[in-house]
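J.: coordinates only, sequence not included:
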């Protein structure tokens, strides 16, 4: 089968013929139709991710069709359209993942290939209103945003949401989930164009964080926020605490702009703000997210679609994250 292989740090992605996997006990073979990129893939290629291993087939997100089964699996599922839960071994604690937790695409081969074999517990029915390309955007970014907003952030009806740094995959999903749930949502971005796109998706408004005293301007427009979703950290994180309402939850799942800077803790304890970290999500979270998508008929935002032969161009597009809005998708079939 054809697969996209990374052979070392800063090496180009190459399309190679590798052995087609055979499903083992309680496993299924998926003929992949589409996959999508995450910043994780970019960091692995740059050598800035834990547990590097080469050669490796990247790609944590995938959708496709069940083509074959291993022993212990009912053959009636052959031909089913599915989307893949992107991890293994979450464990029996919903509050956090186990020490054995791993994500598809490192250390095990991922979805940038024609086929992948996974445990049957990793497959879920593809929402019927979604294309394969749309479904392939969901696993990592969609699940991360869902858990951040509804599980860790514990958003409740009537609460106001701020999505900090909208435009990336998870940030855009956080906006879409909150709008679909009926929240009043505001966004920040360094791009006026992205703010305009966010408003077309249902955001009430936004502010450019490159402006001086942007947080004061936003507070004047929108007031304070009950749930704040952030993926960057860095110096701008300080301003998020001033935008937080009493009892607010600030949830973050990335650190592309650095670490949490020095913060005045007095406002945090006086307003009883919770600062919460989150990573991906459990199988239960994933199932709930798919039910939510199907009920609300949400369509993920796709920035661009590439064919398998254009995979290196697609990876380079991850370098221009400041220009991207939504997910980058790879058509496989």
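T.: Cool, got the structure. Note that this is a predicted model, so its numbers are computed, not measured.
J.: From here on, just use CA atoms for contacts and neighbour counts.
T.: OK.
J.: The stretch 151-300 of the chain: strands as residue ranges?
T.: Taking DSSP state E, counting those that start in this stretch, the strands of the stretch 151-300 of the chain run over residues 160-164, 184-189, 205-208, 225-230, 244-252, 274-277.
J.: Just name whatever secondary elements the second one is in contact with.
T.: Taking 3 or more CA pairs under 8 Å, 6 or more residues apart in numbering; DSSP states H and E as contact, the helices and strands that strand 184-189 lies on are strand 160-164, helix 169-181, helix 192-200, strand 205-208.
J.: residues near residue 17, how many?
T.: Residue 17 sits with 12 neighbouring residues when counted by other CA atoms under 10 Å.
J.: Residue 193 versus the closest residue to it other than its chain neighbours, what's the distance?
T.: Nearest residue to residue 17, sequence neighbours excluded (CA to CA, 6 or more residues apart in numbering): residue 2, at 4.7 Å. Residue 2 is 38 Å from residue 193, where distance means CA to CA, to the nearest Å.
J.: With neighbour numbers in mind, choose between those two.
T.: A count of neighbours by other CA under 10 Å puts residue 2 above the other of residue 2 and residue 193, at 16 against 13.
J.: Surely that one and residue 16 touch.
T.: Yes. Counting by CA atoms under 8 Å, residue 2 does reach residue 16; the two are 5.6 Å apart.
J.: Quickly list what's touching both of these two.
T.: Residues touching both residue 2 and residue 16 by CA atoms under 8 Å, 6 or more residues apart in numbering: none at all.
J.: re earlier: could you export the helices and strands packed on strand 184-189 to a markdown table, including columns for distance to residue 292?
T.: Formatted as a markdown table, the helices and strands packed on strand 184-189 follow (distance: least, CA to CA, whole Å):
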| stretch | distance to residue 292 |
| --- | --- |
| strand 160-164 | 18 |
| helix 169-181 | 9 |
| helix 192-200 | 20 |
| strand 205-208 | 24 |
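J.: one more structure, for comparison:
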């Protein structure tokens, strides 16, 4: 009981004024009448940021306590399971990155969920552009742009390698798509997370990296990394000076990092639609937009039906890439 109370106190995102709205009750009673937003990873990063913004906004709208539960472990699956087993009443929600919904079902052997069956798609929350960067190991001073890299890579197959946060990650698959679409042979060097991969690129041990823009933008602007192209259809307003791969002659590499909101299966359609509208309105104020932009995030508006269709289509795309490239989970 004590652990539960302490956890609730630490995770509550309400201030004292908001808590004053709650009738006098024991913490156990409050826990039964609260909104829980599950973030299936440790604190910090886009998932945690979005979850806390949502919890704060939902608590104000519902006039009840809201908390964020960080439930790491199992590549996110422990937190996902927590939401799968919850009642479909809109009180337990999941903020989740794209890969857990659209890549892991194919990549992971015996994936424990059927996303379409076990969950209700609510809405996409935000996207973060990805970028191909070159570090000192690519002799940045001699490398002018993407065309220069492609010329060198085609002249020396296998001479360049690229880092990613891990086998089967969206950024690894971005690299595989790039190899396919650009017709170049690059060696994949997987790491256990963005941090270690980025450190080795900055240290000159690996010449190239596919990364989400928020992790590399500071290094790009300081001159430590050379941005070769954004993996999206259009340039990002976060860094409009960086051209897309597409406009430089490499089509088909459209891989953005995105984060969405899910609810348990059986959530009524009208409730899912209301939650989608609430989430979009919570993230729309200028001060919230600025906070998200500082992390390289852009908000997105989707209905539950549009979001469900997006998940289904992207899952099919990644399934094709994973199988054709024979990518296996570590």
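T.: Now that the structure is in, tell me what you want to look at. Just so we're clear, the structure is a prediction, and the values are computed from it rather than from any experiment.
J.: Can you calculate the TM-score here?
T.: Scored against TM-score structural alignment, normalised by the length of the second structure, the superposed chains reach a TM-score of 0.33; 193 aligned residues with a CA RMSD of 7.1 Å.
J.: Including mean neighbour count and distance to residue 285 of the first structure, could the strands of the stretch 151-300 of the first structure go into CSV?
T.: Formatted as CSV, the strands of the stretch 151-300 of the first structure follow (neighbours: other CA atoms under 10 Å; distance: least, CA to CA, whole Å):
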stretch, mean neighbour count, distance to residue 285 of the first structure
strand 160-164, 27, 20
strand 184-189, 24, 22
strand 205-208, 21, 29
strand 225-230, 27, 17
strand 244-252, 22, 16
strand 274-277, 16, 16
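J.: Take these and lay them out in a markdown table including distance to residue 215 of the first structure.
T.: Putting the strands of the stretch 151-300 of the first structure into a markdown table (distance: least, CA to CA, whole Å) gives the following:
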| stretch | distance to residue 215 of the first structure |
| --- | --- |
| strand 160-164 | 11 |
| strand 184-189 | 9 |
| strand 205-208 | 8 |
| strand 225-230 | 12 |
| strand 244-252 | 11 |
| strand 274-277 | 18 |
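J.: I'd like to know which elements the helix or strand containing residue 79 of the second structure is packed against.
T.: In this assignment (DSSP states H and E), residue 79 of the second structure forms part of helix 77-84. For helix 77-84 of the second structure, the packing partners by 3+ CA pairs under 8 Å, 6+ apart come out as strand 35-39, strand 92-97, strand 257-264.
J.: To residue 291 of the second structure, which of these lies closest?
T.: strand 257-264 (15.7 Å; CA to CA).
J.: can you list the residues that contact that closest one?
T.: 46-47, 83-88, 90, 92-98, 118-130, 170, 212, 272.
J.: swap the cut-off to 6 Å and go again
T.: Outside strand 257-264 of the second structure, the residues that touch it by CA atoms under 6 Å, 6 or more residues apart in numbering are 84, 88, 93-98, 119-128.
J.: Which positions in the strand or helix carrying residue 313 of the second structure come out as buried?
T.: Applying DSSP H and E as the criterion places residue 313 of the second structure in helix 304-324. Across helix 304-324 of the second structure, burial judged by 16 or more other CA atoms under 10 Å covers 304, 307-308, 311, 314-315, 318-319, 321-322.
J.: Pull the residues that contact that helix.
T.: If you take CA under 6 Å, 6+ apart as the criterion, helix 304-324 of the second structure is touched by 102, 106, 121-123.
J.: following the helix or strand that residue 41 of the first structure is a member of, which helix or strand comes up?
T.: Take DSSP H and E as the rule and residue 41 of the first structure turns out to sit in helix 39-45. The C-terminal neighbour of helix 39-45 of the first structure among helices and strands, as given by DSSP H and E, is strand 56-57.
J.: helices or strands up against the helix or strand following that following strand?
T.: Following strand 56-57 of the first structure in sequence order, the next helix or strand is strand 61-69 (DSSP H and E). Contacting strand 61-69 of the first structure under the criterion 3 or more CA pairs under 6 Å, 6 or more residues apart in numbering; DSSP states H and E are the following elements: strand 27-36, strand 81-84.
J.: between the host helix or strand of residue 118 of the first structure and strand 27-36, how many degrees?
T.: Using DSSP H and E, the element containing residue 118 of the first structure is strand 115-119. Relative orientation of strand 115-119 of the first structure versus strand 27-36 (axes from the mean of the first three to the mean of the last three CA atoms, to 10 degrees): 120 degrees.
J.: State the three-state secondary structure for residue 69 of the second structure.
T.: What DSSP: H, G, I helix; E, B strand; the rest coil gives for residue 69 of the second structure is strand.
J.: these two touch, right, it and residue 38?
T.: Yes. With contact defined as CA atoms under 6 Å, residue 69 of the second structure and residue 38 form a contacting pair (4.8 Å).
J.: who's more crowded, the two?
T.: residue 38 (28 against 25).
J.: ok, the residue nearest to residue 327 of the first structure when sequence neighbours are not counted - how many residues close by?
T.: Nearest residue to residue 327 of the first structure, sequence neighbours excluded (CA to CA, 6+ apart): residue 302, at 4.7 Å. For residue 302 of the first structure, the neighbour count with other CA under 10 Å is 17.
J.: mind checking how far residue 302 of the first structure is from residue 116 of the first structure?
T.: Counting by CA to CA, the gap from residue 302 of the first structure to residue 116 of the first structure is 23 Å.
J.: Likewise for residue 4 of the first structure?
T.: In terms of CA to CA, residue 4 of the first structure sits 12 Å off from residue 116 of the first structure.
J.: what's the answer for residue 287 of the first structure, then?
T.: In terms of CA to CA, residue 287 of the first structure sits 21 Å off from residue 116 of the first structure.
J.: got it, and residue 171 of the first structure?
T.: From residue 171 of the first structure across to residue 116 of the first structure, the span is 28 Å (CA to CA).
J.: Kindly report the same for residue 67 of the first structure.
T.: Distance, residue 67 of the first structure to residue 116 of the first structure, by CA to CA: 10 Å.
J.: Pick out whichever of these two has more residues nearby.
T.: Neighbours were counted for residue 67 of the first structure and for residue 116 using other CA under 10 Å; residue 116 has more, 22 against 18.
J.: Apart from its neighbours in sequence, what residue is nearest the more buried one?
T.: residue 30 (5.4 Å).
J.: now do residue 259 of the second structure
T.: That would be residue 97: by CA to CA, 6+ apart, it lies 4.3 Å from residue 259 of the second structure.
J.: Got a quick ChimeraX command for the buried subset of the contacts of strand 257-264 of the second structure?
T.: Filtering the contacts of strand 257-264 of the second structure down to the buried ones (16+ other CA under 10 Å) takes a single ChimeraX command:
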select :84,88,93,94,95,96,97,98,119,120,121,122,123,124,125,126,127,128
